[in-house]
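Enquirer: the amino acid sequence is not available; the structure is as follows:
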């Protein structure tokens, strides 16, 4: 896994994304046949290991679980039904769990013609990315205020992706990933409760059966 200083492999992303909306197309280039929203697991905030599925909260809130579902909206609906929100839980923010991510990338690998030539982008919000930038590593920009470290690697390295310092390895999943052949595109963000993927209908159908909660969406779905 190595940092990239020339950004020709990423130029198509900035040219394709819809910078004016908060739809799937703001995060994933709207050039794919199908799209999927993977909902990050809902984890307890009381220190327990308890987890919930979005569908459970939606059912308790008397809501349909649709592609544009928002956690804030579910909480409000739940509170209306029950008088308050007493579940002491929130969605995992920023990335999938390691087991979920491994399952996702295993399925992506089977739909990748260039598994040894994939790209990942890590946001400058991470201090280690900012440190690399301060040391002279250039970052590529999307829009007026989003900067990323671009890394080229094998898709099989994603399970160990991250940054090592002082003998400690910090696992950090990418904000964006795509293969050289552009068969798919994966995106999330440090402040998002979902991971979004664009690809062929065959790929998205294979991802739906994974060990996580997901909803098919379109490029125009608000997230």
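Expert: Arrived safely, thanks for sending. Computed from a predicted model, the values in this text were never measured in an experiment. Residues are numbered from 1 along each chain as shown.
Enquirer: every contact and neighbour count from this point should use C-alpha atoms.
Expert: Noted.
Enquirer: which secondary structure state does the closest residue to residue 84 other than its chain neighbours sit in?
Expert: Spatial nearest neighbour of residue 84, excluding adjacent residues (CA to CA, 6 or more residues apart in numbering): residue 78 at 7.2 Å. State at residue 78, reduced to three classes by DSSP: H, G, I helix; E, B strand; the rest coil: helix.
Enquirer: ok, the spatially most central residue of the chain - contacts?
Expert: Centroid-nearest residue in the chain: residue 188, 2.6 Å away (criterion: CA atoms, centre = their mean). Contacts for residue 188 (CA atoms under 8 Å, 6 or more residues apart in numbering) come out as 27, 94, 95, 174, 175, 176, 194, 195, 196.
Enquirer: same thing but at 6 Å, please
Expert: 175, 195 (CA atoms under 6 Å, 6 or more residues apart in numbering).
Enquirer: can you check the one 10 residues further on too?
Expert: If a contact means CA under 6 Å, 6+ apart, then residue 198 has 32, 34, 35, 184, 185 as its contacts.
Enquirer: at 10 Å what do you get?
Expert: Residue 198 is in contact with 24-25, 27-37, 178, 182-187, 204, 217-219, counting by CA atoms under 10 Å, 6 or more residues apart in numbering.
Enquirer: equivalent analysis for residue 176, please.
Expert: 27-28, 119-123, 148, 150, 185-189, 195-197.
Enquirer: and if we set it to 6 Å?
Expert: Contacts of residue 176 by CA under 6 Å, 6+ apart are 120, 121, 186, 187.
Enquirer: how near is it to residue 90?
Expert: From residue 176 across to residue 90, the span is 23 Å (CA to CA, to the nearest Å).
Enquirer: cool, residue 44 as well?
Expert: 7 Å.
Enquirer: can you check residue 186 too?
Expert: From residue 186 to residue 90 the distance is 23 Å (CA to CA).
Enquirer: and those two? Which one has more around it.
Expert: Relative neighbour count places residue 186 above the other of residue 186 and residue 90, with 25 against 18, counting by other CA atoms under 10 Å.
Enquirer: hold the first one in mind and look at this next one:
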């Protein structure tokens, strides 16, 4: 998991990323035969005992059972339609004050994590990723530059957005004032070195074999997160033969994989991974979920 001193390993991605935001290809490379969307797990909890507040049943403090839950289960609970372009905010029902979305059975729901595929789902996906590359022992991981504490003890990156649909810099920015490069997780020579510059996003690159994500040992070795208890999955991952690419965009609640039809089919059929095939050019914005659009 050594940092790459040169960012040239990621140059192949640059012509495949759109400069204008039309669809997912502002962050996901074009040109693969097929794509899959891996849905990050949501969560829900349920009170064992309740009290009443303004007519609503509230969980009693300390008396909550929590569990990870898939999007299909959320859709079922709220009578919604699960499909490849589903947006999580359209799956749940109206929010109850101080609680959030609650289904008819009393389960309260929380949103999936953005930009991070949990280690169990990543390991399950890695089984198929490694089976569909000739170079499972060689690859590259990209980590977004803006995570707190990565470049310095007080470092961060400001995100900027524009409204006209042309976004030459919809991510990226500058570090916190008075930040000292190298006082964070990455040494100064890495922080001051090359980064992969894609439209609106910059990444530190690491020499990582895709197969390392099959086992939990990577949680203790990755130089880009603070501890195994708060891991960060790759924002970008590809093998040396470039047969596929995995993208966990920082603002997406799902991970996109581009690759062969066989790979995408394997991901979509694995019950350990909630994934569906999507088309090139898929729109993953919130209003693309027409099947669950609220009635006017």
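Expert: Nice, thanks for sending it over. None of these values were measured; they are calculated from a predicted model.
Enquirer: hmm, back to that, most neighbours of all the contacts of residue 176 of the first structure, which one?
Expert: Top of the contacts of residue 176 of the first structure by neighbour count (other CA under 10 Å): residue 120, with 27 neighbours.
Enquirer: hang on, it in a helix?
Expert: No: looking at residue 120 of the first structure with three-state DSSP, it is strand, so not inside a helix.
Enquirer: need the counterpart of it in the second structure.
Expert: Per TM-score structural alignment, the equivalent position to residue 120 of the first structure in the second structure is residue 141.
Enquirer: could you measure from its match over to residue 82 of the second structure?
Expert: Residue 141 of the second structure is 31 Å from residue 82 of the second structure, by CA to CA.
Enquirer: can you check residue 134 of the second structure too?
Expert: For residue 134 of the second structure, the distance to residue 82 of the second structure - CA to CA - is 34 Å.
Enquirer: in the first structure, which spans are strands?
Expert: For the first structure, strands defined by DSSP state E occupy the ranges 2-3, 34-39, 42-44, 51-52, 89-91, 118-123, 140-142, 146-153, 162-165, 168-171, 176-179, 185-187, 194-199, 213-217.
Enquirer: make a markdown table from the ones you listed and add distance to residue 15 of the first structure to it.
Expert: Listed next are these as a markdown table, based on distance: least, CA to CA, whole Å:
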| stretch | distance to residue 15 of the first structure |
| --- | --- |
| strand 2-3 | 22 |
| strand 34-39 | 19 |
| strand 42-44 | 34 |
| strand 51-52 | 38 |
| strand 89-91 | 31 |
| strand 118-123 | 16 |
| strand 140-142 | 9 |
| strand 146-153 | 14 |
| strand 162-165 | 27 |
| strand 168-171 | 30 |
| strand 176-179 | 15 |
| strand 185-187 | 14 |
| strand 194-199 | 16 |
| strand 213-217 | 22 |
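Enquirer: of those strands, which approaches residue 16 of the first structure most closely?
Expert: Checking the strands of the first structure against residue 16 of the first structure by CA to CA gives strand 140-142 as the closest, at 10.3 Å.
Enquirer: buried residues in that closest one?
Expert: Residues 140, 141 are the ones in strand 140-142 of the first structure that count as buried (16 or more other CA atoms under 10 Å).
Enquirer: centre of the chain to it, how far?
Expert: How far strand 140-142 of the first structure lies from its chain's middle: 17 Å, per CA atoms, centre = their mean, to the nearest Å.
Enquirer: repeat that for stretch 139-150 of the second structure.
Expert: 13 Å.
Enquirer: mind checking the end-to-end distance for that stretch?
Expert: Distance between the two ends of stretch 139-150 of the second structure: 21 Å, counting by CA to CA.
Enquirer: again with stretch 1-17 of the first structure
Expert: 26 Å.
Enquirer: what range does stretch 253-261 of the second structure cover in the first structure?
Expert: Going by TM-score structural alignment: stretch 253-261 of the second structure matches residues 193-201.
Enquirer: quick one: residues contacting residue 150 of the first structure.
Expert: Residue 150 of the first structure touches 3, 4, 120, 121, counting by CA under 6 Å, 6+ apart.
Enquirer: give me the nearest residue to the first one, chain neighbours excluded.
Expert: To tie it back to what came earlier, the one meant is residue 3 of the first structure. In space, and not counting its chain neighbours, residue 3 of the first structure is closest to residue 151: 4.3 Å by CA to CA, 6+ apart.
Enquirer: can you find the partner of the one you found in the second structure?
Expert: So residue 151 of the first structure corresponds to residue 206, using TM-score structural alignment.
Enquirer: where do the helices of the stretch 51-200 of the second structure begin and end?
Expert: 71-78, 88-91, 119-131, 188-191 (DSSP state H, counting those that start in this stretch).
Enquirer: so which of those helices comes closest to residue 272 of the second structure?
Expert: Of all these, helix 119-131 comes closest under CA to CA, at 6.5 Å.
Enquirer: in the first structure, what stretch matches the closest one?
Expert: Taking TM-score structural alignment, helix 119-131 of the second structure hits residues 98-110 over in the first structure.
Enquirer: buried sites along that stretch?
Expert: 100, 101, 102, 103, 104, 105, 106, 108, 109.
Enquirer: ok, back up a step: tell me the one among the contacts of residue 176 of the first structure nearest to residue 210 of the first structure.
Expert: For the contacts of residue 176 of the first structure, the nearest to residue 210 of the first structure is residue 186 (15.2 Å; CA to CA).
Enquirer: got a list of what residue 11 of the first structure touches?
Expert: Per CA under 6 Å, 6+ apart, neighbours of residue 11 of the first structure: none.
Enquirer: change it to 10 Å
Expert: Contacts of residue 11 of the first structure by CA under 10 Å, 6+ apart are 140, 141, 142.
Enquirer: again, but for residue 30 of the second structure
Expert: Residue 30 of the second structure neighbours (CA under 10 Å, 6+ apart): 13, 15, 16, 17, 18, 24, 258, 280, 281.
Enquirer: give me the neighbour count for the closest residue to the fifth one other than its chain neighbours.
Expert: Counting by CA to CA, 6+ apart, residue 26 is the residue found nearest to residue 18 of the second structure once chain neighbours are left out, at 4.7 Å. Counted with other CA under 10 Å, residues neighbouring residue 26 of the second structure total 21.
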